[in-house]
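Chemist: quick one: sequence plus predicted model below, questions after.
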Amino acid sequence: MEIHCPACKKKYTLPRGAKTGPAAHLPCPACGNPIPLQQETAPPRFMSKEKLIQEAGALPPMPEILIRAKNIVDSPYSDIRDLAQILEKDQAMTTRLLKLANSAYYGLRHPVDSAHKACLVLGEQTLLQMITLVSTSRLFSNSLDGYDLEAATVFSHVLFVALASREICRLRFKDLEKSAFAAGLLHDAGMLILDQHIRKNKQAYQKLRADGMPQHLAEKKLFGYDHGEIGHDFCLNWNVPPEQALAIHWHHEPDQSQTPLAHVLYVADMLAWQDPDRLPSEDIAGSSMDMINLSDEELEVIRCDVWQDVAQIAADILIS
């Protein structure tokens, strides 16, 4: 067993036969300070990330319609008619898209009654975001029992983060606006994979949370990785752009990332869970406040407006 001195940081091998326990200690040969003989060790990973993701068999692959829609929007050789054609072949998707397009959130002056009209009125990028939104609502269609979260709560949260992230980027990082929406919708995808393992370790997880440990740190304590890291790998499997996946990985620890998108997701996530009676800057890390360069007043406006948007979309359209 390896031991280390908490004073001078030197490491030693515990002598054979030495007694260990809460009160046991040895004097450090270098500095003389006591070295405790019952030291915490990092919990071993109960399985590799790869195996964990493989065993999450209930998770759907990226919807074929979303793959084709992304390819059409990204291709210089496709036009709006190609997008309308693939939508018309998926009646369930078209029905939900038309309901969303005609909702109060989009506020169209004249209702649209076909995929072709929706494409013409809303445009490719808006339609792609709507397809992503509907696909994500299907992804988060079940409760997360390990985390004690209902499906409606989970989806409302990811929708808030997506809309708030997009608004922050509209104000400060215009080139990240489209990426922010998609990354926000998928930022908690790792929870879908970890949930069954949280259920199996629920007592230990709940104790860590009751002791005040944040969710992502409790996950790391139990498994060796958090839902952001798992979500990163899942999103790469969904062919999510690497910059978005990287931001998802570090959305709880954005200083570890080199992308401002991680700070945007973190700020939006904090706004979603924060007590509305508190100022955003009271809970959001200073480095992220500096990065997004928005005042408390601006963030409070975003928080209020986005929750109203979430209510229109989630309650009336996507959550049955």
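Modeler: Arrived safely, thanks for sending.

Chemist: rest of the way, CA atoms for contacts and neighbours
Modeler: Noted.

Chemist: would you list every one of the helices in the stretch 201-320 of the chain?
Modeler: For the stretch 201-320 of the chain, the helices defined by DSSP state H, counting those that start in this stretch occupy 202-210, 215-223, 227-237, 242-249, 260-273, 286-292, 296-310.

Chemist: which residues in this structure form strands?
Modeler: Applying DSSP state E to the chain gives strands spanning 2-4, 11-13, 25-27, 34-36.

Chemist: re the thing from before, which one of the helices of the stretch 201-320 of the chain lies closest to Cys169?
Modeler: helix 260-273 (7.5 Å; C-alpha to C-alpha).

Chemist: give me the angle between the closest one and helix 296-310.
Modeler: 70 degrees (axes from the mean of the first three to the mean of the last three C-alpha atoms, to 10 degrees).

Chemist: this is the comparison structure:
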Amino acid sequence: MKEKLLNLLESKGDLPPLSDVLINLEGRINNPETDIQDISDLIKTEPVLSGRLIKLSNSVLFGGGRDEVLDLNSAIMRLGLKMVLDLAYTLELPKAFKKPKSFSHMDFWKHSLGVAYLSRALVLHGGGSKEELEASYLSGLMHDVGILVFDYLIPDEYEVFIKNSTSAEKGLEELELEAFGISHPELGARFVEKWWPVSKQVVSSIRRHHGPLSVSTTSSGISRYINCANQIANNNEIRNGVSSYISPP
């Protein structure tokens, strides 16, 4: 089964691409010669995204209650370019995959969003590097993408697997390895690495987010923060939908 999955992944077929607006936004934000108007013009091609960013910029979380933001340029200035990109991913990524067959789409993205925010907070307050802080939100948002890839490539088999995997003695990753020869962290990392233009840090954090639970400096890279955030979310019943069937060890 592992070989079949990797062959499907290699050929891509109808695997979901990132939206054009995300790819172009990533490129422009990472280009030092890009100005605010360039970013604004691109985002305006997606009216829903534009409206959501303006609304978010007026929320209490981002300083709402001061002067009201009414236009996209002002929203971008208030949010900052990196936050604009993170929020764009938050709004666009759930559209990339069809609703999963075997678990709750809403629960999955609630969990992913929770881990994204927690990861950023842990890096910020745990003494992480600037590079880790910049990658933390997207790493948390994407950490379980391999589950979606499983459901996308082999929906019937994965549905049966979830319904038959009710052991509380083993975690999802171990059960996937036994059933398919590959786990969702590895499958997700391979998919993102090959087909989505994200940083190596994000890919590594996806691959290793079920590593040792520690935020010590002896742990490797940003994955230590993602793992802690994942555990905090699970312990507070903010689970990814799959863990409704499979209890983590």
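Modeler: Sure thing, it's come through. Note that the coordinates shown come from a computational prediction; the quantities given were computed from them, not determined experimentally.

Chemist: circling back to that earlier point, distance to Gln196 of structure 1 and mean neighbour count added to the strands of structure 1, as a markdown table?
Modeler: Listed next are these as a markdown table, based on distance: least, C-alpha to C-alpha, whole Å; neighbours: other C-alpha atoms under 10 Å:
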| stretch | distance to Gln196 of structure 1 | mean neighbour count |
| --- | --- | --- |
| strand 2-4 | 34 | 15 |
| strand 11-13 | 38 | 12 |
| strand 25-27 | 40 | 15 |
| strand 34-36 | 36 | 18 |
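
Chemist: columns distance to Val154 of structure 1 on top of those, output as a markdown table?
Modeler: Formatted as a markdown table, the strands of structure 1 follow (distance: least, C-alpha to C-alpha, whole Å):
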| stretch | distance to Val154 of structure 1 |
| --- | --- |
| strand 2-4 | 43 |
| strand 11-13 | 45 |
| strand 25-27 | 47 |
| strand 34-36 | 43 |
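
Chemist: residue closest to the middle of structure 1?
Modeler: Centroid check for structure 1 by C-alpha atoms, centre = their mean gives His187 as the closest residue, at 1.9 Å.

Chemist: as a quick check, tell me the outermost residue of structure 2.
Modeler: Asp67 (31.7 Å).

Chemist: that one pairs with which position in structure 1?
Modeler: When structure 1 is aligned by TM-score structural alignment, Asp67 of structure 2 is paired with His110.

Chemist: in structure 2, what residue corresponds to Glu243 of structure 1?
Modeler: Checking with TM-score structural alignment, Glu243 of structure 1 has Gln201 as its match.

Chemist: now the longest helix along structure 1 against helix 260-273, angle please.
Modeler: Of all the segments of type helix in structure 1, defined by DSSP state H, the longest one is helix 151-172. For helix 151-172 of structure 1 against helix 260-273, the angle between stretch directions is 130 degrees (the same axes, to 10 degrees).

Chemist: residues making contact with helix 151-172 of structure 1?
Modeler: Residues outside helix 151-172 of structure 1 that contact it (C-alpha atoms under 8 Å, 6 or more residues apart in numbering) are 137, 140-144, 175-188, 264-265, 267-269, 272, 292-293, 302-303, 306-307, 310, 314, 319.

Chemist: how about that helix: buried residues?
Modeler: Going by neighbour count (16 or more other C-alpha atoms under 10 Å), the buried part of helix 151-172 of structure 1 is 151-152, 154-169, 172.

Chemist: could you check how far the residue farthest from the centre of structure 2 is from Leu56 of structure 2?
Modeler: According to C-alpha to C-alpha, to the nearest Å, Asp67 of structure 2 stands 14 Å off from Leu56 of structure 2.

Chemist: with Gly221 of structure 2 instead?
Modeler: The separation that Gly221 of structure 2 has from Leu56 of structure 2, given C-alpha to C-alpha, amounts to 30 Å.

Chemist: check Leu91 of structure 2 too.
Modeler: For Leu91 of structure 2, the distance to Leu56 of structure 2 - C-alpha to C-alpha - is 12 Å.

Chemist: and for Pro249 of structure 2?
Modeler: Taken as C-alpha to C-alpha, the span from Pro249 of structure 2 to Leu56 of structure 2 is 37 Å.

Chemist: for Ser50 of structure 2, same thing?
Modeler: For Ser50 of structure 2, the distance to Leu56 of structure 2 equals 10 Å [C-alpha to C-alpha].
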